[in-house]
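Engineer: Generate coordinates for the sequence data below:
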Amino acid sequence: MTLPDALMVPMSRKQIASIVECERASTTIWTGAIRSGKTIASIVAFFIGVAQAPPDTMILIVGRTLQTIERNILEPMQKQSLFGPLAREIHHTRGSSTAVILGRTIHLIGANDEAAEAKIRGSTVYLALVDEATLIPENFWTQLQGRLSEPGARCLATTNPDNPEHFLKKKFMDRAGEPGMDVKVFQFFMDDNPQLSAEYIARKKAEFTGVFYKRFIRGDWVAAEGAVFDTYDRDTHVIRWEDLPEMRWILGVGIDHGTTNPTHAVMIGHGVDDVLYCMDEWRYKAGKEEARWSNVELSKGVRDWMALPHHPDDDPENPPRARYRTVVDSSAADFRVQLKQDGLTSLKANKDVLYGIRTMSTLVSAKRLKFTDRCPELLKEIPGYVWDEKASAEGKDEVVKLNDHGIDAVRYLLVTEERKWRRWIKLGLLPDNRDASVDEFDEAA
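Structural biologist: Okay, the predicted model is just below:
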């Protein structure tokens, strides 16, 4: 069985050319729009690299976390609709830091912070596949480049565009072709993927706006600027609480805990129309002359609020006694302990800020996240939530940290409980730069 015989999905000339040419470079970077076919090209190139690698050489797959490697790389590899018989040559136990691919042990490295660099220090690497290279810390990338020291060693990397000041672009991509820089860059657009219809491409283009449209649709490396939720329109995104539709379920309550700042809780429901609704909020902020509440008082306040009606169909005299899933800022350890002592177990929030912002922004753009007029403090925050221009000039995507407690509460809940709503709310790609999401490969196949 040869690799071309095993492939079950047609490939474009650009994909095939990149797979062939990447064998002549020590570092190859596939960049461009979402769903443009770059990730599947990199996976095919990786399959070939694994098959050709000398015995006893080290092979890596690198991603932001082990979970993203499993979702973005290993799960698509195991789809027989894409790779036919090859899919049976991928063996991995979820949560394990190794996989067996074509009979070779492959090490899976999560690199989500600066400390991850120590994971490969001292190693000699022959082949590495890097998923979403812009999410990898610079010191890890630099260490990896230094570890590719064997003759014929290669790094294969994919990424969606990011800030133009990002190290990957300035220090590697922009210098491709310079003497001593053995780097190849391939840029892909949605039109390069022969599996996408014109209607599908038009729908994806309609979902993104602002900086995310420029990056994920046009494939441009641009800085983030202006309002984060630039498609938010009060007339479109805000409804009367009395007009809430029936809920499939209540996703839960997200809480941003404050010591000197306000404590803000937001309840989100999943409507039968497959729209997520910020249904209700609770907020505590001490007055100028008022002593701040203790965690005991905050716990009672939020629990008393949870016991109230939150949907117009609830009986005011006998509201549901539901135990809502509660997601709390992971840094608020003392508050979480107090909640537990009071009988309310909480989950630690996933605090990936940029991914949370991208997720919320996409949901708002697609009109899949709406708000009721029972969330007045949250509604005040949304229009003023803006990108930090100073950080942008330094190559970083950061927001101005001001009046964002309700937004943080929403972000914590949406990201932490994402698996619960994602399969119902089909946006195609939700951008944590998931160019290799399972949904994408389903549609590509």
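Engineer: only C-alpha atoms for contact and neighbour calcs from this point on.
Structural biologist: Will do.
Engineer: element containing T142, please.
Structural biologist: Secondary structure assigned from DSSP states H and E places T142 in helix 138-147.
Engineer: Now find how far off-centre that helix is within its chain.
Structural biologist: Helix 138-147 has its average C-alpha position 23 Å from the chain's average C-alpha position, going by Cα atoms, centre = their mean, to the nearest Å.
Engineer: In three-state terms, label the most far-flung residue of the chain relative to its centre for me.
Structural biologist: Note on the chain: the largest C-alpha distance from the chain mean falls to E289, namely 42.1 Å (Cα atoms, centre = their mean). At E289 the chain is in coil, as set by DSSP: H, G, I helix; E, B strand; the rest coil.
Engineer: What distance do you get for D273 to E246?
Structural biologist: Distance, D273 to E246, using Cα to Cα, to the nearest Å: 8 Å.
Engineer: that older thread, mind listing what's buried in the helix holding T142?
Structural biologist: 138, 140-141, 143-145, 147 (16 or more other Cα atoms under 10 Å).
Engineer: wait, which of those is closest to D235?
Structural biologist: Ranked by distance to D235 (Cα to Cα), the buried residues of helix 138-147 are led by E138 at 42.8 Å.
Engineer: Grab the nearest non-local neighbour of the closest one.
Structural biologist: In this structure, E138 finds its nearest non-sequential neighbour in F167, 7.0 Å apart by Cα to Cα, 6 or more residues apart in numbering.
Engineer: Distance check, that neighbour against S294.
Structural biologist: 44 Å.
Engineer: higher neighbour count, these two?
Structural biologist: F167 (16 against 11; other Cα atoms under 10 Å).
Engineer: State the distance from the more buried one to T98.
Structural biologist: 29 Å.
Engineer: for stretch 363-378, which positions count as buried?
Structural biologist: Buried residues in stretch 363-378, counted by 16+ other Cα under 10 Å: 363-375, 377-378.
Engineer: among these, which two are most distant?
Structural biologist: A366 and E377 (22.7 Å).
Engineer: need the helices for the stretch 151-300 of the chain, in chain order.
Structural biologist: With helices called from DSSP state H, counting those that start in this stretch, the stretch 151-300 of the chain shows them at 167, 198-207, 210-216, 234-237, 295-306.
Engineer: Now the second one, please; I'll put the structures next to each other:
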Amino acid sequence: MAYKPLTGKAKRSVQLSTARFNIWEGAVRSSKTVASIFRWMKYARTGPGGNLAMIGKTERSLKRNVIDPMIEMVGDKRCRYLAGAGELHLFGRRIYTAGANDARAVQKIQGLTLAGAYGDEIATWPEEFWDMLGTRLSVPGAQFFGTCNPAGPTAWLKRNWLDRSALWLGHDGTISTSHASDPVDLHRFSFTLDDNPHLSPDFVAALKRQYVGLFFKRYIQGLWVPAEGAIFDMFDEKRHVTATLPAISRWISMGIDHGTRNPFHAVILGLGADRKLHITREWRWDSAAKRRQLSDAEYSREVRHWLTTVPVPQTDLLGVTPEYTIVDPSATGFRVQLHQDGLFSKPADNNVLPGIRTLSSLFALDLLDIHESCKELLLEIPGYCWDDKAAERDGTDQPIKLADHGVDAGRYATHTTRSIWRSALRSGVHVAA
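Structural biologist: Reported below is the predicted structural model:
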């Protein structure tokens, strides 16, 4: 990938990043990460001597989001990543790398004395890790540089740090100083999608179509807004429910949300000859309604029977064989039973917010529809809502855990297999994942 010289807000943010803490936040693809990388590489060459660290939500995401672009910029001779050792060598300087996926990650940096640090996806870190990192930046002149996408307005990073920044380069490009009674030595740089002049108009327009609702406000406009109301507010029965299916070129997956007292729900996802995804059929067992709970062995028998004997709507097919069986990751015993019965499965990617974003993008781009026979799933979608109480309590973005079993099954089937179907869709758009 060719990286062009920084211009506009990106260039200005590098010039202004002189505080102890410097954070680039806002829209996706807005040039905030590239600007922060340029500044970090300069700091690695010219900053005070001592240990440096780079931290992401996970080391894998840090490599994908930041280290790989750095290697592309300066070459693998000047930027060499040693994954097994947890080290990056940049311009001959050793940098420790780590993930901050939970509170236990604090142990990874305890005892370190740092001259500088870089952070990716800061808003997803535990606050305890952030607080500990600040105590480690003890070399005179030490600075921090990092990036994040917006979350809810009560997120700890916004409430305790960004809102108290000494200097703010705002979404509209104006610079303001803090009105807080207790400002912190932090410079904040806020980006919208339109701040990147190097993106083609067609690509920008495609992203604006793809992200809707909450995700449009956060990932396009760069706003810290709460998750509230219906999650799939872009869902329209006229657009997304079908009575007829095209020829299915690939039966991609069966997604299963396992329940014993709660409903057990399975759906089948196919890729159509029209280069769209289709949820074609469902099977559900609600033990409360049926007044009988099934064992894992009985669930396995019933699901395998359903796969092989029930007609596929509008076809002559008696059953299908999906390429993947994707199961609720908490249902370990059921997965063992399936394996004993000859059906291999894999645990679902249960990262909820990215999974919701994938489904939202597919609905927004008209790349996913649901057959009208999936009546239970279609009943759930309109009532699938954000948990306002969780957002108010601790800034957490999460759905209300009520009547969501079909939605979870659809999310498992779709989001977990995104590397399989993404390049085959007709839009040519990189669907959010």
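Engineer: Would you report the TM-score computed for these chains?
Structural biologist: Aligned and superposed, the two chains score 0.89 in TM-score terms (TM-score structural alignment, normalised by the length of the second structure); 416 aligned residues with a Cα RMSD of 2.4 Å.
Engineer: Aligned to the residue nearest to E138 of the first structure, what sits in the second structure?
Structural biologist: Superposed on the second structure with TM-score structural alignment, F167 of the first structure falls opposite W156.
Engineer: Contacts only, for its match.
Structural biologist: By Cα atoms under 8 Å, 6 or more residues apart in numbering, W156 of the second structure lies in contact with 123, 127, 395.
Engineer: Kindly report the same for A366 of the first structure.
Structural biologist: 206-208, 427.
Engineer: residue range for the helix or strand where Q15 of the second structure lies in the first structure?
Structural biologist: Q15 of the second structure belongs to helix 8-16 when assigned by DSSP H and E. Taken onto the first structure by TM-score structural alignment, helix 8-16 of the second structure occupies residues 13-21 there.
Engineer: Counting neighbours, which bits of the matching stretch end up buried?
Structural biologist: 14-15, 18-19.
Engineer: And for stretch 277-288 of the second structure?
Structural biologist: 277-287.
Engineer: try stretch 200-216 of the second structure
Structural biologist: Applying 16+ other Cα under 10 Å to stretch 200-216 of the second structure flags 204, 206-208, 210-216 as buried.
Engineer: what's in contact with it?
Structural biologist: 193-194, 219-220, 225-227, 233-234, 357, 360-362, 364-365, 429, 431-432.
Engineer: Just the buried residues from these, in PyMOL please.
Structural biologist: Entered in PyMOL, the line below selects the buried ones among the contacts of stretch 200-216 of the second structure, by 16+ other Cα under 10 Å:
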select buried, resi 193+194+219+220+226+227+233+234+357+360+361+362+364+365+429+431+432
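Engineer: Redo the buried residues of stretch 277-288 of the second structure as a markdown table? Include distance to D185 of the second structure.
Structural biologist: A markdown table is the format used below for these (distance: Cα to Cα, whole Å):
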| residue | distance to D185 of the second structure |
| --- | --- |
| L277 | 49 |
| H278 | 51 |
| I279 | 51 |
| T280 | 55 |
| R281 | 56 |
| E282 | 55 |
| W283 | 56 |
| R284 | 55 |
| W285 | 56 |
| D286 | 55 |
| S287 | 57 |
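Engineer: Tell me the one of those residues nearest S253 of the second structure?
Structural biologist: Of those, the one sitting nearest to S253 of the second structure (Cα to Cα) turns out to be I279, at 9.7 Å.
Engineer: Surely that closest one touches G270?
Structural biologist: Yes. Judged on Cα atoms under 8 Å, I279 of the second structure makes contact with G270 at a distance of 6.4 Å.
Engineer: circling back to that earlier point, and the residue nearest to E138 of the first structure, how far is that from N139 of the first structure?
Structural biologist: F167 of the first structure is 10 Å from N139 of the first structure, where distance means Cα to Cα.
Engineer: What of M306 of the first structure?
Structural biologist: The value you get for M306 of the first structure to N139 of the first structure, if Cα to Cα is used, is 45 Å.
Engineer: Repeat that for Y284 of the first structure.
Structural biologist: According to Cα to Cα, Y284 of the first structure and N139 of the first structure sit 41 Å apart.
Engineer: Between which two of the buried residues of stretch 277-288 of the second structure is the distance greatest?
Structural biologist: L277 and S287 (30.0 Å).
Engineer: In the second structure, what sits opposite K214 of the first structure in the alignment?
Structural biologist: That one, K214 of the first structure, aligns with K217 by TM-score structural alignment.
Engineer: Give the burial count for its match, as a bare number.
Structural biologist: 19.
Engineer: Looks like it contacts V225 (just checking).
Structural biologist: Yes. If you go by Cα under 8 Å, K217 of the second structure and V225 touch, sitting 7.1 Å apart.
Engineer: So which bits of the lengthiest helix in the first structure are buried?
Structural biologist: In the first structure, assigned by DSSP state H, the helix with the most residues is helix 38-52. Neighbour counts over helix 38-52 of the first structure (16+ other Cα under 10 Å) mark 38-50 as buried.
Engineer: who are the neighbours of it, in terms of helices and strands?
Structural biologist: helix 13-21, strand 27-32, strand 125-130, strand 154-159 (3 or more Cα pairs under 8 Å, 6 or more residues apart in numbering; DSSP states H and E).
Engineer: got the contact list for the aligned residue in the second structure for R64 of the first structure?
Structural biologist: In the second structure, the residue matched to R64 of the first structure (TM-score structural alignment) is K57. Applying Cα under 8 Å, 6+ apart, we find K57 of the second structure in contact with 99-101, 120-122, 124-125.
Engineer: Good, wrapping up.
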